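*Asks:* here is a sequence with its predicted model. Questions after.
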Amino acid sequence: MRRLNILALGIMLAIGMLASCSRKDKTPEKPVESSAPADAAGMLDLVPEDPGVAGWARQGEVRFFDEDGLFELINGAAESYFVYGFRQVAAVEYGNPAHSSPILLELYRMEDTRNAFGIYRSELQPDADFRSIGAEGYIGETGLNFWAGPYYAKLVVYEDSEELRREMEKFALRLAERIGVSGDLPPEVALFPEKDLVPHSIRFLPADVLGQTYLREAFEARYRSGGGETRVVVLSPGGEAAAREALDKYRIFTATGGEVIREVSSPGDGGFVGKDAYYGPMAALQSGGRIAIALGGTSADAALRQAAACLAEK
């Protein structure tokens, strides 16, 4: 019996030692920082120690995160950034002795201008207070977002203060100057006529447009007229044949859950009108390598007119 007790004690001690070693070896997880990001030097120039706003200075080091570290920086929101061609983010804090809150900056480098516009508009708040910063920006109680070129900037303070909002705006203007690229919207925005267009409703959809894997890289906008709202999607699948194939697939999809009411031979190369299972009235048209799909509104004919108007724009 004594021998068994000694044996049991030995096993318990061994287990304890292994557990102790395991605890010593296990260190808290930290955000994965890019060890040598290819464009770190370029981004570093955009977040200098002196941001050009009186009294403010960079505190600590600039942290760079790539795809591996983005989950740690912004948690579950990372997936949406990957969809928009995320490349890298620089995270930095600026302080001013005259203010109790620092300004926290996250500067995202996306794949290109379209994707920077896309991620910015995807996070746009419906009650946004817009500012002429970069290509477009808006300010809230404790935050300011804007985009310019391939960059998307997000500034945050800890206090709801008019004075801090003014400082954020000055800070953002200086940052936009350093980025120094054209403030133009993507050229595809011109595809949408201004009549009845809901302001700031145009967005870029990189993938799975309308839930369809074969519809990619589209721009969409919302229109309000006659008491109804219409969602219009415009995309170029890659040539006339590819556009025809995509339209045929969408016709089958519409008929499966809703109804194809009739075919139309014009405008453009024609298409069809029908009833969508979710939006109701709808129309889909092709013109060369471009497709326009209008969903919702007061009638299928109204949707057809709206789709045709978008195809008419060059």
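*Replies:* Noted; the coordinates are in hand.
*Asks:* C-alpha only now, for contacts and for neighbours.
*Replies:* Will do.
*Asks:* so Arg216 sits right up against Asp208, yeah?
*Replies:* Yes: in terms of CA atoms under 8 Å, Arg216 counts as a neighbour of Asp208; the distance is 6.0 Å.
*Asks:* take this one as well and set it beside the first:
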Amino acid sequence: PAVGAARLLPGAGTVPGWEPADEVQRFTGDDLFLFIDGGADLFLEYGFREVAARAYRGPGGAAINAEIYEMADPGAAFGVYSVRCGDAGDEAAVGSAARLADYYLTVWQDRYVATFTGLSETPAVRDGLVAIGRAVAGGIAGRAPAPALATALPAAGQRPHSVRYIRGPVAAANIPLGEAVLPWQAPEAAAARYGGTGGHAPATEVTLYLLAYPDAAAAGHAFRRMTAGSEAAVDAAGGLTFMSPQKQPGRAERRGRHVAVAVGGDAAGRRELLGKVNAEQRTASGWE
């Protein structure tokens, strides 16, 4: 019998209209580079265990390729999902979270992130993506919540599909303004974009990062190191103003082992957004 991620791939007769077209492929550890060229670093940074892949054939010879990635923990899988999806697609009722864009479906559930790629853009393929995706998600016993740091991002004014969960520089480099947090060297971060839509404050788009360090001392060290930058200054309220490597203005505030960083937009928008990271949210998500 199949083991690991391979056991989640539907077998013959499981999904009406769709049948396996080849044998299951499995790759573990650094062998992931043999399977995906140019994208393996992202998975390995979060904590990759294995991938199982299989092709399926459906109505009229339509084809779908399924890939199931088992990660070290649910947060790692959510992080890969958030970065790989980007802003594209519509939400789909599959697993804990899913995004369907044209002929491509990405699903997150527990410690798994799965991708399903149709080789043609037809209604039958789109239906097949969802059907196979639901079959895979149905075989995953767990349903862990999103990382607390990601859910701590204020909901008001948040741009749709803009939440990202980051555990290293590879992920940060794959998101807009991600280079702004690289100098902070935080082991864990969450980000989302706000405003700039004409109907939500702030008036100009601002990216908010919530950074988490092992303890308050580590956060304090990072904050003090950033104050030494050539364009950094600490104001009377204890907030740090700075310029990002992309020459975007930013402001940061520290609370315990966490730092909140707002980048882009204008000064009023950055202050307003940091104000939304209020005492209630900090307490609920460990912002002591």
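*Replies:* Ah, there it is. Since the model is a prediction, treat every value here as computed from it, not as a measurement.
*Asks:* TM-score for this pair?
*Replies:* The TM-score (TM-score structural alignment, normalised by the length of structure 2) is 0.84; 265 aligned residues with a CA RMSD of 2.1 Å.
*Asks:* if we can go back for a sec, between Arg216 and Asp208 of structure 1, which one's more packed in?
*Replies:* Neighbour totals were compared for Arg216 of structure 1 and Asp208, and Arg216 leads with 18 against 13 (other CA atoms under 10 Å).
*Asks:* find the residue closest to whatever residue of structure 2 lines up with the more buried one in space, skipping its chain neighbours.
*Replies:* If you follow Arg216 of structure 1 across to structure 2 using TM-score structural alignment, you land on Pro187. Spatial nearest neighbour of Pro187 of structure 2, excluding adjacent residues (CA to CA, 6 or more residues apart in numbering): Arg167 at 5.6 Å.
*Asks:* if I look at that neighbour, how far off is Phe78 of structure 2?
*Replies:* Separation of Arg167 of structure 2 from Phe78 of structure 2 (CA to CA, to the nearest Å): 11 Å.
*Asks:* who's more crowded, those two?
*Replies:* Between Arg167 of structure 2 and Phe78, counting by other CA under 10 Å, Phe78 is the more crowded of the two (30 against 21).
*Asks:* assumed that one was part of a strand.
*Replies:* No: using DSSP: H, G, I helix; E, B strand; the rest coil, the secondary structure at Phe78 of structure 2 is helix, not a strand.
*Asks:* mind telling me what it corresponds to in structure 1?
*Replies:* Looks like Phe78 of structure 2 aligns to Phe117 there (TM-score structural alignment).
*Asks:* the helix ranked longest in structure 2 packs against which elements?
*Replies:* In structure 2, with assignment by DSSP state H, the single longest helix is helix 123-138. Counting contacts by 3 or more CA pairs under 8 Å, 6 or more residues apart in numbering; DSSP states H and E, helix 123-138 of structure 2 packs against strand 63-71, strand 104-109, strand 112-118.
*Asks:* okay, those strands in TSV with mean neighbour count and distance to Ala150 of structure 2 next?
*Replies:* Output for these, formatted as TSV (neighbours: other CA atoms under 10 Å; distance: least, CA to CA, whole Å):
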stretch	mean neighbour count	distance to Ala150 of structure 2
strand 63-71	24	18
strand 104-109	27	15
strand 112-118	25	17
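*Asks:* Thr207 of structure 2 - that's part of a helix, no?
*Replies:* No: assignment of Thr207 of structure 2 by three-state DSSP gives strand, placing it outside any helix.
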